[in-house]
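S.K.: Okay, sequence plus prediction incoming.
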Amino acid sequence: MAPVQPSAPLRAQEIDSLGRAYATGRRKDAVARVWVKPGTGKITVNGRDQEVYFARPTLRLVINQPFGVTEREGQYDVIATVKGGGLSGQAGAVKHGIAQALSKYEPALRSAVKAEGFLTRDSRAVERKKYGKAKARRSFQFSKR
């Protein structure tokens, strides 16, 4: 009978030549390219600070969720470029990218991030408009006369 090995991370650390982990995050129509590296906790989105780009506090909370779950606040710098969609979708895309990049940089964190559902792409998107309807499901107003 073979000896039982301690549970080591099954995945290898994936970092580039500059010591960063890269991941792509998606939400609605937004796509975020995210790089994570050890640092002071500075988050830059499209060349601007997160407070400037995501002015609403709720959007900044969404972005910082992966760090809160893994207890890594202020330990990683994030550089993200986002295209498409609105601000809410872009914040969700950045969150998805940060969670994936964190799990690539520190594979031991993968289970904690996965348990919160941050690695799963949120596939909800706007439903298309149908003919004979005012919107996707709303009918035109009924007129008796």
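M.R.: Now that the structure is in, tell me what you want to look at. Numbers count the residues shown, from 1 in each chain.
S.K.: hey, let's count contacts and neighbours off CA atoms from now on
M.R.: Will do.
S.K.: what separates the most centrally placed residue in the chain from P38, distance-wise?
M.R.: In the chain, the C-alpha nearest the mean C-alpha coordinate belongs to H96, at 1.7 Å (Cα atoms, centre = their mean). Plainly put, H96 is 18 Å away from P38 if you go by Cα to Cα, to the nearest Å.
S.K.: For the one helix or strand T44 maps to, which outside residues touch it?
M.R.: Secondary structure from DSSP states H and E places T44 in strand 43-45. By Cα atoms under 8 Å, 6 or more residues apart in numbering, the residues outside strand 43-45 that reach it are 49-50, 53, 77-82.
S.K.: Below is an additional structure, to be compared with the one above:
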Amino acid sequence: MSQLSSLQDLQTVETVAAAPVHVQKLDAQGRAYATGKRKDAVARVWVKPGSGKITVNDKEFGAYFARPVLQMVLQQPIVAAARDGQFDIVATVTGGGLSGQAGAVRHGISKALTYFEPGLRPVLKKGGFLTRDSRVVERKKYGKAKARRSFQFSKR
């Protein structure tokens, strides 16, 4: 009797411990959608098969992100997944500054690529592109000049 119950327990543990199966998530137009975030910036990203054109807020990504470092940040997940020139990417991004927006778009592209092609998940996960960078600006506290800086001490 105890062997039978332990066998059943083993089977339930095996079914619970099975790796999650990631399936392709596409909308009616055949696009994968994901939301990326970084600091105060939020990016909505759509990925579809195409010629490799990246558009951010209805502009070419090179015109929107003028600094080469930000352009490189944007392309990191595509290069890591070896899918350069295979997907058209459309992103709308709001909030934050340019650096935060570039990070948000990168996060959104990474998530959308995994929704379009679940086989890319291990590569992007290993590169750290699927992790949301949770660092945000610390709030100002009362009795302080800034978040942590105290007012100047006056002896007299």
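M.R.: Looks like it came in fine. Predicted model only: the values in this text are computed from it and were never measured.
S.K.: Overlay the chains and give the TM-score.
M.R.: After superposition, the two chains reach a TM-score (TM-score structural alignment, normalised by the length of the first structure) of 0.90; 138 aligned residues with a Cα RMSD of 1.5 Å.
S.K.: What lines up with T81 of the first structure in the second structure?
M.R.: Under the alignment (TM-score structural alignment), T81 of the first structure pairs with T92 of the second structure.
S.K.: excluding its backbone neighbours, what's nearest P77 of the second structure?
M.R.: Distance criterion Cα to Cα, 6 or more residues apart in numbering; nearest residue to P77 of the second structure, sequence neighbours excluded, is S110 at 5.8 Å.
S.K.: actually G85 of the second structure, sorry about that
M.R.: G52 (3.7 Å).
S.K.: Same question for the one you found, what's its three-state structure.
M.R.: Assigned with DSSP: H, G, I helix; E, B strand; the rest coil, G52 of the second structure falls in the coil class.
S.K.: Give the equivalent position in the first structure for it.
M.R.: Checking TM-score structural alignment: G52 of the second structure goes with G41.
S.K.: Next up, the contacts around its match.
M.R.: 73-78.
S.K.: Relative to Q75 of the first structure, how far out is it?
M.R.: Taken as Cα to Cα, the span from G41 of the first structure to Q75 of the first structure is 5 Å.
S.K.: Name the next helix or strand following the helix ranked longest in the first structure along the chain.
M.R.: In the first structure, taking DSSP state H as the definition, the longest helix is helix 87-105. Sequence-wise, the next helix or strand downstream of helix 87-105 of the first structure (DSSP H and E) is helix 110-115.
S.K.: In the second structure, what stretch matches that next one?
M.R.: Residue span in the second structure matched to helix 110-115 of the first structure, by TM-score structural alignment: 121-126.
S.K.: the helices in the second structure, which residues?
M.R.: Using DSSP H, helices in the second structure cover 2-17, 61-64, 68-80, 98-116, 121-127.
S.K.: Tell me which of these approaches L26 of the second structure most closely.
M.R.: L26 of the second structure sits nearest to helix 98-116 of all the helices of the second structure, at 6.7 Å, using Cα to Cα.
S.K.: ok, Q11 of the second structure - contacts?
M.R.: Applying Cα under 8 Å, 6+ apart, no residues qualify as near Q11 of the second structure.
S.K.: ah, wrong one, I meant A43 of the second structure
M.R.: 35-37, 91-94, 101, 104-105, 108.
S.K.: Just give me the neighbour total for the closest residue to L87 of the first structure other than its chain neighbours.
M.R.: Distances taken as Cα to Cα, 6+ apart put F54 closest to L87 of the first structure, at 7.2 Å, once the chain neighbours are dropped. Look at F54 of the first structure: counted by other Cα atoms under 10 Å, it has 19 neighbours.
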